[in-house]
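Asker: sequence and predicted structure, then a few things I'm wondering about:
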Amino acid sequence: MNPSAPKNFRPLLIALTGGIASGKSAVAEMFAQLGAPVLDTDQIARDVVEPGTPTLARLVAEFGSEILDASGRLDRARMRTRVFADPAQRKRLEAITHPAIREELAARAQRAQGPYQIHVIPLLIESGRADLYDRVLLVDTSEEAQLKRLLARDGSSQEQARQILAAQASREDRLDAADDVIVNTGTLQDLHRFVQTLHRNYTMLSERINAQNL
């Protein structure tokens, strides 16, 4: 938290979400360039399973050492393949990783400075955590655009890409939960204009809320 802020200051918490390959990373990077603290749960998920962490030790105890690669790191692709087809194993994985991710997210949020924070949470709707945030910002695009980006970015087959999309919340559910929507169907310049407008709006909204709490 900003040490120069009033004692009862509370940053506005924004959950940034969207389907896979919708453009969340580009939007998050633009907010970061404007000086907003951006806390990415995907990055945190990688950090909490680094070699030597308690979370990785628990995963090895639960699933066996075959989930590690030759360097002793979690083989994320192997783990993903293993749990994707088995809901019971996926729940076991999430029971270990999700609390660790939430704890680390809370710790980083406490240290962050600024009138608002962006928390990048791809599975926000699926996890039922949208109500914990002041605003939900959705990066929205068509399923056809998602498929095209997935095929180009990850080398997925059509079948794999469609399976990934089917496993996520529907576009309609994400739109229902959103307070703000960035429609990512234009250019990067269009995207940047959206983000600049939201940056101003979130800053003003935070100032207004905190002025009421003085």
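Answerer: Cool, the structure landed.
Asker: going forward, measure contacts between C-alpha atoms and count neighbours the same way
Answerer: Will do.
Asker: not counting its own residues, what contacts stretch 99-109?
Answerer: 1, 39, 41, 44-45, 48, 55, 117 (CA atoms under 8 Å, 6 or more residues apart in numbering).
Asker: turn these into CSV, columns for neighbour count and distance to Thr17.
Answerer: Below are the contacts of stretch 99-109 laid out as CSV (neighbours: other CA atoms under 10 Å; distance: CA to CA, whole Å):
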residue, neighbour count, distance to Thr17
Met1, 16, 23
Leu39, 22, 12
Thr41, 19, 11
Ile44, 17, 15
Ala45, 17, 16
Val48, 19, 21
Thr55, 20, 25
Gln117, 24, 13
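Asker: now these as TSV including secondary structure?
Answerer: Listed next are the contacts of stretch 99-109 as TSV, based on DSSP: H, G, I helix; E, B strand; the rest coil:
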residue	secondary structure
Met1	coil
Leu39	strand
Thr41	helix
Ile44	helix
Ala45	helix
Val48	coil
Thr55	helix
Gln117	strand
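Asker: will you turn those residues into JSON lines that also has distance to Ser157?
Answerer: Compiled in JSON lines, the contacts of stretch 99-109 are given as follows (distance: CA to CA, whole Å):
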{"residue": "Met1", "distance to Ser157": "44"}
{"residue": "Leu39", "distance to Ser157": "31"}
{"residue": "Thr41", "distance to Ser157": "26"}
{"residue": "Ile44", "distance to Ser157": "28"}
{"residue": "Ala45", "distance to Ser157": "25"}
{"residue": "Val48", "distance to Ser157": "30"}
{"residue": "Thr55", "distance to Ser157": "32"}
{"residue": "Gln117", "distance to Ser157": "36"}
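Asker: just the closest of those to Ile125, please.
Answerer: Thr41 (13.9 Å; CA to CA).
Asker: in contact with the closest one, which residues?
Answerer: By CA under 8 Å, 6+ apart, the residues touching Thr41 are 101, 105, 119-122.
Asker: out of those residues, list just those in strands.
Answerer: Residues of these located in strands (DSSP state E): 119-120.
Asker: for comparison:
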Amino acid sequence: MYTVFLAGGIASGKSTVARELERLGAWRVDLDQISRAVLEPGSACLAEVSAAFGDDLVDARTGALDRALLARRAFSDAASTALLEAIELPYIKGALVRTLAGECCALSKPAVCVVEVPLLDRMEPLFDLADEILVVTCPVEVRRERASGRGMDAADFDRRRASQPTDDYLRAHADRVLENAGDEKDLMTAVRSWWNTHGWS
């Protein structure tokens, strides 16, 4: 199975591309969901995180993580962020490996798996799992306008964009870039062209 890491900034069109690839026959995996799953109540990852950032992160009754409190502590400075990533990444990688080799994949035998990667720069230790990194790019002003059309104010868009890898970073680490400066029809044409180039049609 050919594994593709799909990345792109906020409002770039990454989710649109992922849905189209799924429609074409790819098996779609959301790495953000895996990242959340490794911190489920009772998990080994959660135990390590709470030991590092405070036992009060975990509700004593339900065992659930207070994600907002963890975010405030873990993203307060670069050292704390690096510590959280050092704890989480081995668990995320292990879970992704198990997902790629899991029963669903074994039964359906898809030719390609597309893994949606929310923050590519934080996933470099997982790059060895990908056969290709596919990036969707779009001019910032177009992305801001699209986000506004979905109800997001400009300040919120700018805050989120600032926490994501730059387009220069994404391009530097991409095996293929899909430009999304036009309309959705143009993007779908580019997606299908990329798909057909691999012979999956």
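Answerer: Done, it's in. All figures in this text were calculated on a predicted structure; none of them were measured in a lab.
Asker: one step back: farthest pair within the contacts of Thr41 of the first structure?
Answerer: Leu105 and Pro122 (14.0 Å).
Asker: rewinding a little: tell me the one among the contacts of Thr41 of the first structure nearest to Ser22 of the first structure.
Answerer: Closest to Ser22 of the first structure, out of all of these and judged by CA to CA, is Pro122, at 10.0 Å.
Asker: was I right to think the closest one contacts Gly23?
Answerer: No - Pro122 of the first structure lies out of contact with Gly23 (CA atoms under 8 Å); the separation is 10.9 Å.
Asker: what about the most far-flung residue of the second structure relative to its centre, which SS state?
Answerer: What lies farthest from the middle of the second structure is Arg61; by CA atoms, centre = their mean that is 30.8 Å. Using three-state DSSP, the structure places Arg61 of the second structure in coil.
Asker: can you report how many residues neighbour the equivalent of Ser163 of the second structure over in the first structure?
Answerer: In the first structure, the residue paired with Ser163 of the second structure is Ala167, using TM-score structural alignment. Close neighbours of Ala167 of the first structure, defined as other CA atoms under 10 Å, add up to 10.
Asker: Gly18 of the first structure touches Leu175, doesn't it?
Answerer: No - taking CA under 8 Å as the definition, Gly18 of the first structure is not a contact partner of Leu175, at 9.3 Å.
Asker: what about those two, which has more around it?
Answerer: Gly18 (28 against 17).
Asker: ok, the more buried one - contacts?
Answerer: Counting by CA under 8 Å, 6+ apart, the residues that Gly18 of the first structure touches are 24, 122-123, 138-140, 174.
Asker: just give me the match in the second structure for it.
Answerer: Using TM-score structural alignment, Gly18 of the first structure sits opposite Gly8 in the second structure.
Asker: just give me the mean distance for the longest helix belonging to the second structure relative to the first structure.
Answerer: Using DSSP state H, we find that the single longest helix of the second structure is helix 78-100. Compared with the first structure after fitting, helix 78-100 of the second structure has a mean deviation of 1.0 Å; criterion: mean CA distance after the TM-score superposition for the first structure.
Asker: what range in the first structure matches that helix?
Answerer: With TM-score structural alignment as the criterion, helix 78-100 of the second structure aligns to 87-109.
Asker: if we can go back for a sec, the more surrounded of Leu105 and Pro122 of the first structure?
Answerer: Each of Leu105 of the first structure and Pro122 has its neighbours counted (other CA under 10 Å); Pro122 has more, 22 against 17.
Asker: got a list of what the more buried one touches?
Answerer: Pro122 of the first structure neighbours (CA under 8 Å, 6+ apart): 16-20, 41-42.
Asker: and if you look at Glu179 of the second structure?
Answerer: Taking CA under 8 Å, 6+ apart, one finds 136-138, 187 in contact with Glu179 of the second structure.
Asker: ranges for the strands of the second structure?
Answerer: 2-8, 27-30, 112-116, 132-137, 176-179.
Asker: which one, of those strands, ends up nearest to Ser76 of the second structure?
Answerer: Between these, strand 2-8 lies closest to Ser76 of the second structure; by CA to CA that is 24.6 Å.
Asker: that closest one: which residues count as buried?
Answerer: The neighbour-count check on strand 2-8 of the second structure (16 or more other CA atoms under 10 Å) flags 3-8 as buried.
Asker: ok, now stretch 202-214 of the first structure?
Answerer: 202-203, 205-207, 210.
Asker: any idea how far stretch 148-168 of the first structure is from the chain center?
Answerer: Chain-centre distance of stretch 148-168 of the first structure: 18 Å, with CA atoms, centre = their mean, to the nearest Å.
Asker: so for it, what gets flagged as buried?
Answerer: In stretch 148-168 of the first structure, counting by 16+ other CA under 10 Å, buried: 149-150, 156, 161, 165, 168.
Asker: would you format those residues as CSV with distance to Asp86 of the first structure included?
Answerer: Shown next, in CSV, are these (distance: CA to CA, whole Å):
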residue, distance to Asp86 of the first structure
Arg149, 26
Leu150, 23
Ser156, 20
Ala161, 18
Leu165, 17
Gln168, 15
